[in-house]
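Predicted model, plus sequence, below.
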Amino acid sequence: MGSQEEKIKVLKLWVSPYANRVLIALEELGVEYDTQEEDMDNKSPDLLEANPIYKTVPTIIHKGKPLPESLIILEYIHDTYSSFSTLVPTDPYEKAIARFWADFIDNKFWIAEYRIIVRQGEAQEIAKKEFIDSLFLLEEAIQKISGGKPYFGGDKFGYLDIVLVPYVFLWHSAEIFGEFRIPLESCPHLSAWIELVSKRESVVKILPSAEASHEWFTRSRKKALSTSN
């Protein structure tokens, strides 16, 4: 799809849920892309030039123009390639609701999950409670937004599915480090959704294994705890 010059280049980190959601979206749309793996302790000149403010992944370069931040990138991909498929809801209200829950997933749900992974003691216990509370809110949200259909957006795998699914594959680490079990038996809609999306071709292709991710986050946890002490 498109010439070599028009291919999207994705600056990424293999374990980053933010980067992986962008790759899943590109796979879903059948968009050709190239990737460049980044060492976040030794960031490339390409990343520093393309994203000089945050210096984070993912950052894409398309037709010579850079764009950072995964949720912004997802909307850009949708707007650029919407003639091939639809990821983001077209109804203004449904789009606004999707943006609300995407923000919740990133800034409440994932932050709590990440704190379970890199904290200990009281701070970790607080994070576990916030994570479980957020889990139940997501259970209610998927039931309401999907209208009883299999995906967050209804019949089709789309925006909120792509936003959330990379985090699910990191729950393994949260359970190990937090020494608790995520109560999915109390979340039948989320459980059914996880079973469905975990078999999706784009998800299987892009997301790393729980074991490989856990090795990476074990090192990240050690670094975070040594810095906080």
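Great, that's in hand. Numbers count the residues shown, from 1 in each chain.

can we go C-alpha only for contacts and neighbour counts from here?
OK.

what ranges do the helices span in the chain?
In the chain, the segments counted as helices under DSSP state H are 17-29, 45-50, 70-81, 92-104, 111-118, 121-146, 159-168, 171-178, 188-197, 201-206, 210-228.

Below is structure B, check it against A:
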Amino acid sequence: MASKVVKKGVKLIGAWDSPFGKRVEWALKLKGIDYDYVEEDLPKKSPLLLQLNPVYKKVPVLVHHQKPIAESLIILQYIDDTWKHNPNFLPLDPHGRATARFWAQFSDDKVLRTTMTAMCSEGEKKEEAVKSVRTAMEYIEGELNKEGKKFFGGEDSIGYLDIAIGWISHWLPVWEEVGSMTILDPIKFPAITAWTANFTSHPVIKHSLPPHDKMLVSFHRLRKVLAPMFT
């Protein structure tokens, strides 16, 4: 099989069910940036992926003028810094920028990764992980309430943090179903529940969400692979 070639311009190496890759897709589409997309088969990592991201060997990778950038949160900032036309994802003031980056990293460390643990584990380990995720979600709920806006980015504008935690709106329900667990209680988390509806109703987001049923199959398969690591 001939290897894929990265041409000059903008190219995204991703995987259809990756919440990390989807962040970058959303950012590019919201900015109106034309790009070529290369779907990566993660169980069989391509020579292209290994060449572009030899350290972590994972998606997403953004290639701009033949220069690769890895790690989704870093890529989001690169996109915002490189294409400065509206919408701006990060706040203009340094404190606002730092705060958005803090909560994005927090959501990855304390919500996303711990939810994956809960999905793949059983018994006491699952209970502890679910409890930990709910506690972390309380902080995000409080931050969203403090903002008092439709999105973290503003009343009508999706911003950096919205994109970073956007996986909660579509991936979390799938992971809850696969892991037979409940994390996002709409009564306990009304602000996040409302934000989820607003986020997934945005035309750019709505038309780029992977099919729910296909995701269930994919993550049931992933759970079987990862479950032995969490026993």
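Structure received. Just so it is clear, the structure is predicted and the values come from calculations on it, not from any experiment.

TM value for the aligned chains?
Overlay of the two chains. TM-score (TM-score structural alignment, normalised by the length of structure 1): 0.92; 224 aligned residues with a C-alpha RMSD of 1.7 Å.

returning to that earlier point: what's the closest of the helices of structure 1 to residue 36 of structure 1?
Nearest of the helices of structure 1 to residue 36 of structure 1, taken as C-alpha to C-alpha: helix 45-50 at 9.4 Å.

picking that back up, can the helices of structure 1 go into CSV with extra columns for distance to residue 63 of structure 1 and mean neighbour count?
Output for the helices of structure 1, formatted as CSV (distance: least, C-alpha to C-alpha, whole Å; neighbours: other C-alpha atoms under 10 Å):
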stretch, distance to residue 63 of structure 1, mean neighbour count
helix 17-29, 16, 23
helix 45-50, 13, 16
helix 70-81, 12, 17
helix 92-104, 26, 15
helix 111-118, 33, 23
helix 121-146, 35, 17
helix 159-168, 24, 22
helix 171-178, 36, 19
helix 188-197, 32, 16
helix 201-206, 24, 16
helix 210-228, 32, 14
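
will you turn the ones you listed into JSON lines that also has distance to residue 39 of structure 1?
Below are the helices of structure 1 laid out as JSON lines (distance: least, C-alpha to C-alpha, whole Å):
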{"stretch": "helix 17-29", "distance to residue 39 of structure 1": "13"}
{"stretch": "helix 45-50", "distance to residue 39 of structure 1": "10"}
{"stretch": "helix 70-81", "distance to residue 39 of structure 1": "18"}
{"stretch": "helix 92-104", "distance to residue 39 of structure 1": "26"}
{"stretch": "helix 111-118", "distance to residue 39 of structure 1": "20"}
{"stretch": "helix 121-146", "distance to residue 39 of structure 1": "28"}
{"stretch": "helix 159-168", "distance to residue 39 of structure 1": "20"}
{"stretch": "helix 171-178", "distance to residue 39 of structure 1": "22"}
{"stretch": "helix 188-197", "distance to residue 39 of structure 1": "29"}
{"stretch": "helix 201-206", "distance to residue 39 of structure 1": "18"}
{"stretch": "helix 210-228", "distance to residue 39 of structure 1": "13"}
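
right, so of those, which gets closest to residue 58 of structure 1?
In terms of C-alpha to C-alpha, the element of the helices of structure 1 nearest to residue 58 of structure 1 is helix 17-29, at 4.6 Å.

Structure 2: matching residues for that closest one?
Alignment note (TM-score structural alignment): helix 17-29 of structure 1 is matched to residues 19-31 of structure 2.

What span of structure 1 is stretch 68-78 of structure 2 aligned with?
Using TM-score structural alignment, the residues of structure 1 aligned to stretch 68-78 of structure 2 are 66-76.

from the middle of its chain, how far away would the matching stretch be?
12 Å (C-alpha atoms, centre = their mean, to the nearest Å).

What of stretch 169-176 of structure 2?
Here stretch 169-176 of structure 2 is found 11 Å from its chain centre; the criterion is C-alpha atoms, centre = their mean.

Give me the residues contacting it.
Contacts to stretch 169-176 of structure 2, defined as C-alpha atoms under 8 Å, 6 or more residues apart in numbering, come from residues 19, 115-116, 119, 182-183, 196-197, 199-200, 209, 212, 215-216, 219.

change it to 10 Å
17-19, 111-112, 115-116, 118-120, 130, 166-168, 178-184, 192-193, 195-200, 209-213, 215-217, 219-220, 223 (C-alpha atoms under 10 Å, 6 or more residues apart in numbering).
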